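Enquirer: My questions concern the predicted model and sequence given below.
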Amino acid sequence: MKRFLHSFRYAAQGIVQAYRSEQNMRVHSVVAVVVLAAAAFFRVPGRDVMLLLLAVTLVLSAELLNTAIEAAVDLASPEIHPLAKAAKDTAAGAVLLTALFAVAAGIYVFYRPVIDWIAGIVS
């Protein structure tokens, strides 16, 4: 049981390390808070909030994996090498792909509420 509980502590340390070392992790987190606050402001239905939470989780998870891959590659290959670059670029591509999904999910969820809100202001 003690080992099991330690695994949570190690995972939390990894998340904290990513926040401290990676600006993109902090940026994604701030955007996530803004998106979830907007969901509350626009009273987005629960199923749509779940879609937003899925998108946020995917982006943050991809960023954590990207950070881990970059650290492992830097350790294994401190000098510039084409395979090291390929690994890092591919991991960054995974973050980009999940971020694009998150943008699409945001447009899907917020389009109608924002249009309705603007129409209420204009009229």
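Expert: Sure, I can see it.

Enquirer: Every contact and neighbour count from this point should use C-alpha atoms.
Expert: OK.

Enquirer: where do the helices sit along the chain?
Expert: Remark: helices assigned in the chain by DSSP state H are 2-21, 23-41, 46-76, 82-122.

Enquirer: Please identify the deepest-packed of those.
Expert: helix 46-76 (a mean of 17; mean count of other C-alpha atoms under 10 Å).

Enquirer: how close does the closest residue to Ala99 other than its chain neighbours sit to Ala86?
Expert: Nearest non-adjacent residue to Ala99, counting by C-alpha to C-alpha, 6 or more residues apart in numbering: Val59, 5.7 Å away. Val59 sits 20 Å away from Ala86, taking C-alpha to C-alpha, to the nearest Å as the criterion.

Enquirer: Check Ala94 too.
Expert: Taken as C-alpha to C-alpha, the span from Ala94 to Ala86 is 12 Å.

Enquirer: What of Gly14?
Expert: In terms of C-alpha to C-alpha, Gly14 sits 24 Å off from Ala86.

Enquirer: which ones are touching Glu63?
Expert: Contacts for Glu63 (C-alpha atoms under 8 Å, 6 or more residues apart in numbering) come out as Asn24, Met25, Ala92, Val95.

Enquirer: this is the comparison structure:
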Amino acid sequence: MPPNLLDSRPLKGQRGFRRILNATSYSLAGLKAAFVGEAAFRQLVMLNLLLIPVACLLDVSRVERALLIAVVLLAPIVELLNSAIEATVDRISLELHPLSKRAKDMGSAAQLLVLVLIAAVWATILL
């Protein structure tokens, strides 16, 4: 019986607890790469380090506090995805191409929408 070409299990490596450890290691490596190599990611980390404590000090309900923190945490998450898209596009080719530009612009647009969302949620709750 031929192997199932859609089955990626042989490519996954370890199982169980070892797989969790490996995945954690890869995730930490990704965070380090983003922090070292992406100025925008560092700026968003600094924004989180500023706004999360502020959210904890504000006189708001627990739900409002959770929302203030959650939207701020979205920004570095989207930046990680945006940076991954950019790295993948650059890995494929550094040649200027309309589809490459489109992919990178869409990643950037996602980040812009998150920043607008942060401003809107914070303004709605605080004003």
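Expert: Happy to help now that I have it. Because the structure is predicted, anything quoted here is derived from the model rather than measured.

Enquirer: ok, back up a step: tell me which residue of the second structure lines up with the residue nearest to Ala99 of the first structure.
Expert: For Val59 of the first structure, the aligned position in the second structure is Ala75, judged by TM-score structural alignment.

Enquirer: And Asp74 of the first structure, by the same measure?
Expert: Per TM-score structural alignment, Asp74 of the first structure is aligned with Asp90.

Enquirer: for that match, what are its contacts?
Expert: By C-alpha under 8 Å, 6+ apart, Asp90 of the second structure has no neighbours at all.

Enquirer: again, only this time at 10 Å
Expert: Listed by C-alpha atoms under 10 Å, 6 or more residues apart in numbering, the contact set of Asp90 of the second structure reads Ala84, Leu96, Ser100, Lys104.

Enquirer: conserved subset of the contacts of Glu63 of the first structure in the second structure?
Expert: When you map those onto the second structure and apply both residues aligned by TM-score structural alignment, their matches' C-alpha atoms under 8 Å, the shared contacts are Asn24, Met25, Val95.

Enquirer: and Asp116 of the first structure, what pairs with it in the second structure?
Expert: By TM-score structural alignment, Asp116 of the first structure lines up with nothing at all.

Enquirer: Please verify my assumption that the match of Val59 of the first structure contacts Ala110.
Expert: Yes: assessed by C-alpha atoms under 10 Å, Ala75 of the second structure is found in contact with Ala110 at 9.3 Å.

Enquirer: Now for these two: what residues contact both?
Expert: With C-alpha under 10 Å, 6+ apart, Ala75 of the second structure and Ala110 have no common neighbours.

Enquirer: and which of the contacts of Asp90 of the second structure is nearest to Glu64 of the second structure?
Expert: Distance ranking of the contacts of Asp90 of the second structure against Glu64 of the second structure, using C-alpha to C-alpha, places Ala84 first at 30.9 Å.

Enquirer: Quick check: Ala33 of the second structure vs Leu73 of the second structure, distance?
Expert: 18 Å.
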